[in-house]
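In: Provided below are the primary sequence and the corresponding predicted coordinates.
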Amino acid sequence: GSGAFGSCIGLTDVTIPDSVTEIGGEAFESCIGLTSVTIGKGVTKIGYSAFSGCNKIKTLNINCKTVPYLGMTSLKELTLGNNVNEIEREAFRGCTGLTDVIIPDSVTEIGKSAFKNCSNITSLTIGKGLTTIHLGDTDYSGDNQKTPFNGCNQIEKLDINCKIVPRLNIKSLKEVIIGDNVNTIDKDSFSNCTGLTNITIGNNVTTISDNAFSGCTGLTTLTIPDNVTKIGERAFNNCSGLITVTIGKGLDHYESWSFYGCNNVKTLNINCKDVKDVGFKSLTELNMGNNVINIWVYTFRNCSLLTSVTIPESVAFIGAYAFDGCSNLTTAIFKSNASWKLESYGGHINIQEELENPSKAAQYLRSSASHCSWTRN
């Protein structure tokens, strides 16, 4: 009950068994010797100031469904059990001793400012159960002062596996691992994480939303797995450090603005059905897979550093001006030259014989013939 063990200064460890349903107000107030607390899964209510003044608690193992604010700011080790569903508002605010936090799969909701100013967390793992994360006065208010991890300025690694990856506003990240349970990376999730150098995108992600990685200037390599079907507007806007980009076969919706400002990409490996212009004008190496069918208009226009290209047998359409202005393109290898023809104002012009010679084929791609669409049966 209320004040049951108040000021029991000799207590060092407390275990609340699963059978207990309520911890009364001030139950352990001023138990200044407490260093370790375990709270079982049966607790449904923890009273006001239950652990007030317990300033030496270093370890908390907690397994009740809802974790409230406990005021244990001296924590160094936190274990959240698999019975925990919700971490309430400000639950661990100001726990500067925490360095590693694991949110188990059972957690579905994290409240506003739940880990605010836990300034020494360096590694964060979020399980697959998370469905609600409160960002501000409403879930989508954008009030950065109330995001669950506001003030956590040392988090360098994030391992996240919930279905929708939300905007967490953790700008100190260097590594992000997005698990195979994830299907959507939400709008602005990692925007302006300028120190981010390594991202792993899970095999079941289908959507990378608008501005998801916008301004992540530290990224040098990007791999979009086969299951990704959509990349939103400015998803990788101004990722100016990117050098190598690999795009899998599943992508069917992306925009010219998806990679706006990625001006230093040298190598593109692409295997989606439709290859479109995304502004990679610094390309020196282009590898197209056997899933590519259409190379659309202007796609590689003015890629003046490109010297060679191989057109897979799967390609059936090359849009007008696709390789226009590729002034250093000297070799073009067509894996199949059969049935290729130019769509000109005068009708069809068969060019399959000219394409047998890689040098002549390159000349066709970059010359006035590039002003026509190329098709094959």
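Out: The structure has been received and is ready for your questions.

In: rest of the way, CA atoms for contacts and neighbours
Out: Will do.

In: Correct me if wrong: residue 77 contacts residue 60.
Out: Yes - if you go by CA atoms under 8 Å, residue 77 and residue 60 touch, sitting 6.4 Å apart.

In: Overlap of the contact sets of these two?
Out: Listed as contacting both residue 77 and residue 60 by CA atoms under 8 Å, 6 or more residues apart in numbering is no residue at all.

In: Would you mind measuring from residue 127 to residue 204?
Out: 15 Å (CA to CA, to the nearest Å).

In: Quick one: residues contacting the nearest residue to residue 305 once chain neighbours are set aside.
Out: Using CA to CA, 6 or more residues apart in numbering and skipping the chain neighbours, the partner closest in space to residue 305 is residue 284 (5.3 Å). Residues in contact with residue 284, defined by CA under 8 Å, 6+ apart, are 266, 267, 305, 306, 307.

In: Which ones among these lie within strands?
Out: Those of the contacts of residue 284 mapping onto strands are residue 267, per DSSP state E.

In: Would you mind giving the contacts of residue 284 as a markdown table with distance to residue 344 added?
Out: Output for these, formatted as a markdown table (distance: CA to CA, whole Å):
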| residue | distance to residue 344 |
| --- | --- |
| 266 | 33 |
| 267 | 32 |
| 305 | 28 |
| 306 | 26 |
| 307 | 26 |
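
In: will you turn the contacts of residue 284 into JSON lines that also has distance to residue 249 and neighbour count?
Out: Shown next, in JSON lines, are the contacts of residue 284 (distance: CA to CA, whole Å; neighbours: other CA atoms under 10 Å):
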{"residue": "266", "distance to residue 249": "20", "neighbour count": "18"}
{"residue": "267", "distance to residue 249": "17", "neighbour count": "20"}
{"residue": "305", "distance to residue 249": "25", "neighbour count": "16"}
{"residue": "306", "distance to residue 249": "23", "neighbour count": "23"}
{"residue": "307", "distance to residue 249": "25", "neighbour count": "18"}
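
In: take the one below as the second:
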Amino acid sequence: MKKRTLKYLFLIAAIMFCVSSNTKVQAASDFVIKKSGQEYILTEYKGRDTTVYVPKKVTIINGAFKNNKKIKKIVLSDKVDSIYDGSFDTLKNLKEVVFSKGLTTIEKGAFRKCPKVKSIKIPKKCKYIGDYAFAGLSGLKSIKVEKGNKSFKVYKGALFNSKKTELICYPRKYSGNKVFTVPKTVKVIASYAFKDNCYLEKLI
């Protein structure tokens, strides 16, 4: 009886593993990937899944998900190094983006008209974030920076570069302050940094 029970348990575990694995496998035909030198650039996603796992070989996202109405979650593979302008453009149902560990660059205007994303976490290796990269996240409540990142920090809810000489983004739906004083160290305030914030009453 014990051997039979163990066989059944093993069979169930194997089925569950297969099912969970299949949720991460998507048809290659769903992705348009162009090779340029050593780079593999994802330019279009044609599938209909609500959760998208970017193929492992992709190194750059370039406008791949524009105007998709079905996607709720996107998981970038660890080789993705850069996200180009407009890559996440008008994704009205997108709720979550899991950035890759190897991500170093988020270009200006990467996110546009993505109202349901509430939180963004900047990975450890990220070194560059362009102007209004997150301006299109109208529902953004918080920005976090992974421990060990040497290029960015969060102070009183706002995203700065590490030396606090540039204020990059103050999340639209961040409710932690009614009054915000820009630190004296700041020399540059990025375009649309305070765009349409719902809670700020005074900015110094």
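Out: It's in. The model shown is predicted, which means the values in this text are computed figures rather than measured ones.

In: Superposed, how do the two chains score by TM?
Out: Scored against TM-score structural alignment, normalised by the length of the second structure, the superposed chains reach a TM-score of 0.59; 158 aligned residues with a CA RMSD of 4.1 Å.

In: Pretty sure residue 306 of the first structure sits against residue 331.
Out: No - using CA under 8 Å, residue 306 of the first structure is not in contact with residue 331, being 9.6 Å away.

In: Tell me which residues touch the counterpart of residue 244 of the first structure in the second structure, please.
Out: By TM-score structural alignment, residue 244 of the first structure lines up with residue 119 in the second structure. The contact partners of residue 119 of the second structure, by CA under 8 Å, 6+ apart, come to 96, 140, 141, 142, 143, 144.

In: Which pair of those spans the longest distance?
Out: 96 and 144 (13.5 Å; CA to CA).

In: Find residues that contact each of those two.
Out: Common neighbours of residue 96 of the second structure and residue 144 (CA under 8 Å, 6+ apart) are 119, 120.

In: Return the closest of the contacts of residue 119 of the second structure with respect to residue 187 of the second structure.
Out: residue 143 (21.0 Å).

In: looking at the alignment, what does that closest one pair up with in the first structure?
Out: Per TM-score structural alignment, residue 143 of the second structure is aligned with residue 268.

In: now residue 78 of the second structure
Out: When the first structure is aligned by TM-score structural alignment, the residue opposite residue 78 of the second structure is residue 203.

In: any idea how far residue 319 of the first structure is from the closest residue to residue 277 of the first structure other than its chain neighbours?
Out: Leaving aside its sequence neighbours, residue 277 of the first structure sits nearest to residue 299 (CA to CA, 6+ apart; 3.8 Å). Counting by CA to CA, the separation of residue 299 of the first structure from residue 319 of the first structure is 8 Å.

In: quick one: which of those two has more around it?
Out: residue 299 (23 against 20; other CA atoms under 10 Å).

In: Distance-wise, check that one relative to residue 318 of the first structure.
Out: 9 Å.

In: Same check on residue 362 of the first structure?
Out: For residue 362 of the first structure relative to residue 318 of the first structure (CA to CA), the value is 13 Å.

In: Now for the two: what residues contact both?
Out: With CA under 8 Å, 6+ apart, residue 362 of the first structure and residue 318 have no common neighbours.

In: on that earlier part again, tally up the residues packed near the match of residue 143 of the second structure, please.
Out: Residue 268 of the first structure, neighbours per other CA under 10 Å, totals 19.

In: Go ahead and confirm residue 58 of the second structure touches residue 36.
Out: No - if you go by CA under 8 Å, residue 58 of the second structure and residue 36 don't touch, sitting 11.3 Å apart.

In: which of those two has more neighbours?
Out: residue 58 (21 against 8).

In: Identify the residues contacting the more buried one.
Out: 33, 39, 40, 41, 42, 77, 79, 80 are the contacts of residue 58 of the second structure under CA under 8 Å, 6+ apart.

In: Export the residues you listed as CSV, with columns for neighbour count.
Out: Shown next, in CSV, are these (neighbours: other CA atoms under 10 Å):
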residue, neighbour count
33, 23
39, 16
40, 19
41, 22
42, 25
77, 20
79, 19
80, 26
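
In: At which residues are the helices of the second structure located?
Out: 2-22 (DSSP state H).

In: Tell me the counterpart of residue 110 of the second structure in the first structure.
Out: In the first structure, residue 110 of the second structure lands on residue 235 (TM-score structural alignment).
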